[in-house]
Each structure stands twice: as structure tokens, then as C-alpha cells.
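Undergrad: Sequence first, predicted model second:
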Amino acid sequence: MTEQISRSPERLSSVAMAARILREFGKHSTQLGVSQLARRVGVGKSTAHRIIWTLVQEGLLEKVEETGLFRLTTTMRSLGASAETAQRLHEAATIPLDQLRQKTAGTLHVAILDGTDVLYVERREGPGAFSVFRAVGSRNSAHVTSSGKVLLAFLPLESQRRLVQTMRLSPKTSRSITSRTEFLAELARVRCQGYAENRGESQPGVCSIAAPIRDPLNQVVASVSVAESVEDVDRGLRHLIGPLVETAARISSGLGWNQ
């Protein structure tokens, strides 16, 4: 036990140094060499070399053969972009979500697409929160959620088809869509009408609707949704379509979208 404790500061020091090296790539340059990194973080070149190659082996950095320098891997760049997107969405969505919450007892979410899942980045709970509609940082299958349908519907059509082909359309309820042909037709309807519905497809008796959030280039980067327990699943939450679409437009405007 004593030996394990005595080594802890050394291990933590190495982690801290690795973190400092990774942060350097977000400051000025996208590609950096060993000598540059050693100088910037204030360590010897041999120490920097060992840490950098450990980060390469862990898939966080990669060496660019053409320049001999190092850069963040695609995974790390994507994580950075996702974090930035989540922060921008938080800032743009806060007031519109709080105002929409005054019009419904449902649970509100802002979500982004992550592979074939939706990733929830904002949440406002209603009086009865549903376990199937997860907390911030959690995910759900895109094909059984209104958020997922919106995010898939507005992808470029070729990208959409390729992604749907990789999906396992496993049913969550008897209402879940499990046919790729039917699902693609559903996405076409969503794209045409400008919003998506989930009528008991994730959980019996629970419906949700979602609308797209757009960036300054008119690309759909997220969705805003409301989920609620209903008596009439076929009717769903149609009375909230107008307020939800308006909320999506306001969040989009906060991101710089100009209708």
C-alpha cells in the first residue's frame, strides 16, 4: 500500500504533463514538433518525446509523415468540435428552452447525432421525467426518437442512406419502425414537414416531437424536442408543434442562422 501511494504523485505528474501537451495543439498550431512542445511546456526533450509517443500509442496524437510533426487524431479533433458545439448550443438554447417549458409539462431536450445514436446535451425536466429520455450526456437509439429522426432526415441523402444501412433497427415497442424502407420513407416525411414525431416508439404511452436546429450555413446541427406521457398516442403532441418549431428557430438564430 505504501509503495502504491508513493508512486501516485509521479503518475499524476505524467498525466498533467500529457494534458498540457494536448492543450498546446488548441492554442496556435495544428502541427507541432517534439522540440517545440518541450519548450512550450517546460520539460526536457527526452521527456516530451516519451509522453508524445505514449499519446500516439493511445490514439490521441498522430505523426504527419510529410512534415515529421505531430497533430491531434481525428477522434480528438471530433471531441473538441463536439465540446465547442455543446457550449454554443447551451448558450443559444438556455432562454428559448426556459420559455418553452412554461408552455408544456413535458421534458425538453437538445440533442446532437453521434453515429447512429442521439446524444443529449441539454435537458429541462417536466413534472414526470422518463427514464427512456435520458439525462445530459446520455444517448438513445436514433431510430426510435423524434430527435434522431430529425437529425437523420436532414443529412445529405447519400450520407443518410449509408448510415441507415448500418443501423440495427431493433424494436423498443410494438410501434418501433424496424424496416429500413419504412424508416427511409419516414425520414422523407420528416424532411418535408420540418419536424418529427415519436408516437410510443421508445416507450408505451410516451410521445415526443422534435424540430431541427440550424447553423449559419443552414445545416442541421442539433434538434430540440419535447417528450410527454399522453392518453392518445396516435394524436401525439401535435398541439406543441408550433411552439416547438418556433423554439428551434430561436435557438438557430442564436447560433447565427438567418432564415
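TA: Thanks, I have it.

Undergrad: From now on I want contacts and neighbour counts done on CA atoms only, so please keep to that.
TA: Fine.

Undergrad: name the helices or strands packed onto the longest helix along the chain?
TA: Using DSSP state H, we find that the single longest helix of the chain is helix 74-101. Packing contacts for helix 74-101, counted by 3 or more CA pairs under 8 Å, 6 or more residues apart in numbering; DSSP states H and E, involve strand 117-124, helix 241-254.

Undergrad: all helices for the protein, in order.
TA: 2-24, 34-41, 45-57, 74-101, 146-153, 157-166, 180-193, 241-254.

Undergrad: Of the ones you listed, which stretch is the most buried?
TA: Highest mean neighbour count of the helices of the chain: helix 146-153, a mean of 30 (counted as mean count of other CA atoms under 10 Å).

Undergrad: this is the other structure I want to compare:
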Amino acid sequence: MSTTAARGAETLTSVASAARILREFGKGNAQLGVSQLARRIGLSKSTAHRVVWTLVAEGLLEKVPETGLFRLTTTMSSLGASAETAHRLHESATIPLDQLRAVTDGTLHVAILDGVDVLYIERREGPGAISVFRAVGSRNLAHVTSTGKVLLAALPPEQQRRTVEHMRLTPKTPRSITSRSAFLAELATVRRQGYGENRGESEPGMASIAAPIRDPLGRVVAAVSVAARVPDVTVGLRHLARPVVETALRISAGLGGQR
């Protein structure tokens, strides 16, 4: 075997070892030591030590000072939680989204909050679907979307204030909200009325309306929306408020929440 091929094989082996170590933390083990990991996945202690500290350097694992053991960082835990949430939402949203598609030509989305962005995890296209609307896995600025407004409106007041303070309210159209005080007032309205609207704030001539999806504890974990071109962005898609809210309630019920 050539030197290059040998190095490539060694690199692939290291990647596989790192993946196996990370998987051990996904089996309900909050904290693990190097010796435990070495035994569980059949590595020498020196190899396990090297891989673990590489994962620490990359921000995927961290050492717990009190125990001397290792655990997933907040970033990795959040990724796992997001993946699990997306899977559960997919199962719960399929039928309600198909039912909502029967009453609108717009594009349907389910989105979750990721920092100050919304991440789209479900999409349904109707006959009037527009290619500019976001595909599954894409992101958009939360402050110019109906789903983003719903998700931000559900944050605890202090967390919401801190989040908005650190947001760049970059305008995407002349109708985008760029004042923090105006945006906080908009979030208060969304929370009060139970749905959020984007009236030409993300794309000219387009509107969307969204409602919150809740888990069994009543926490807002996602939002469902309809987006479409409209003749009057000041009116938007308010006529779809009721079916969108009903769809959100059905999805929430699928997650184990109460209607």
C-alpha cells in the first residue's frame, strides 16, 4: 500500500472511531470516561484518548470538571434534539398538511427556530407554488417570516428581549420591520392573537401566515405556515388564519399535546 493510501485509510479509521464514540453518548449515557469508551468500542486506551481529545478540540465533546468524564457539548445536544424533533414533526404533520393543502394553493411549511433563523423541515407545494419559497433544509431570517414571528413570540420574555437585541433586523423589502421596539410590539400581537403574519416583508407581493405547534408540555417547538402571492399585502392571508391554526392544533395533538 502506498504512503498516501495508508494515510487515507488511517484517516477513515479515525473518522469511524469518532463516530462510534459519539454514538455511545446517544445511547442514554450522559457522561463517559476514556477507559469506558475504549472498552465499549474495542479501541486501545491511547487511541480512544486521542480521538476523544480531538472531539474536544472540535467542540463536539467537553470534559466535566466535577467528574473528570466527558459529555456532548450543548451544540451536539441541540443537534440531536433538533433531529429528534424533526422526525416526530414529520410523522405528526403528514396528514394535517395534506388536509391543509386541500384548502389552499399556497406553499406549506413547517419550521423550527435555529438561533435568529427559521429552518424549514417540511414543505408541501400546491398548484400555485412559487419557486422562491424555501426548500426543506433551507433557512430564512426569522424577523421577516410568519413562522419566525410565531417562534420568537413564544420565547420567555427575557430570552425574547435578549434575542431581539442581538438580531440584525436586515430589511429584505421596504415593508420589513427594522425597529426593535416595533418588532417587539409585533411579537406581542402575535402572542396575543395566536398566529403570525408576513405581509410583503420577505418578498415583494408575497405573504404568509403561521401558527404555533406545541409539544405535550405546551411548549412551542415549531410553526406551520401557508405562503402565497397576494393582490394586497396589507391584507395578506388572514382569511387562512383559522385553517392554519386548526392544522397547528392537529399536529400538536399528534405530538401528544392537547387540542
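TA: Nice, thanks for sending it over. Keep in mind that what you see is a predicted model, and the values were worked out from it rather than measured.

Undergrad: quick one, what contacts the residue nearest the centre of the second structure?
TA: Centroid-nearest residue in the second structure: Ile112, 3.4 Å away (criterion: CA atoms, centre = their mean). Residues near Ile112 of the second structure by CA atoms under 8 Å, 6 or more residues apart in numbering: 118-121, 147, 151, 221-223.

Undergrad: ok, the aligned partner of it in the first structure to Thr75 of the first structure distance?
TA: The alignment partner of Ile112 of the second structure in the first structure, by TM-score structural alignment, is Ile112. Using CA to CA, to the nearest Å, Ile112 of the first structure is found at 17 Å from Thr75 of the first structure.

Undergrad: which residue packs closest to the match of Ile112 of the second structure, ignoring adjacent ones?
TA: Take Ile112 of the first structure and drop its neighbours on the chain: the residue closest to it by CA to CA, 6 or more residues apart in numbering is Ala222, 4.6 Å away.

Undergrad: what does Arg134 of the second structure give?
TA: Tyr120 (7.2 Å).

Undergrad: Next, count neighbours for whichever residue in the second structure pairs up with Leu69 of the first structure.
TA: When the second structure is aligned by TM-score structural alignment, Leu69 of the first structure is paired with Leu69. A total of 16 residues lie near Leu69 of the second structure under the criterion other CA atoms under 10 Å.

Undergrad: was I right about Leu69 of the second structure contacting Gly33?
TA: Yes: assessed by CA atoms under 8 Å, Leu69 of the second structure is found in contact with Gly33 at 4.7 Å.

Undergrad: tally of neighbours for the residue nearest to Arg134 of the second structure?
TA: So Tyr120 of the second structure, with other CA under 10 Å, has 24 neighbours.

Undergrad: next one: Ser202 of the first structure
TA: Using other CA under 10 Å: Ser202 of the first structure sits among 24 other residues.

Undergrad: again with the one 4 residues further on
TA: Number of residues near Val206 of the first structure (other CA under 10 Å) recorded here: 22.

Undergrad: From Ser29 of the first structure, how far out is it?
TA: Val206 of the first structure is 48 Å from Ser29 of the first structure, by CA to CA.

Undergrad: Find the nearest non-adjacent residue to Thr163 of the second structure, please.
TA: Once flanking residues are discounted, Thr163 of the second structure sits nearest to Val116: 7.4 Å by CA to CA, 6+ apart.

Undergrad: Look up how far Glu186 of the first structure lies from Leu89 of the first structure.
TA: As judged by CA to CA, Leu89 of the first structure and Glu186 of the first structure stand 27 Å apart.
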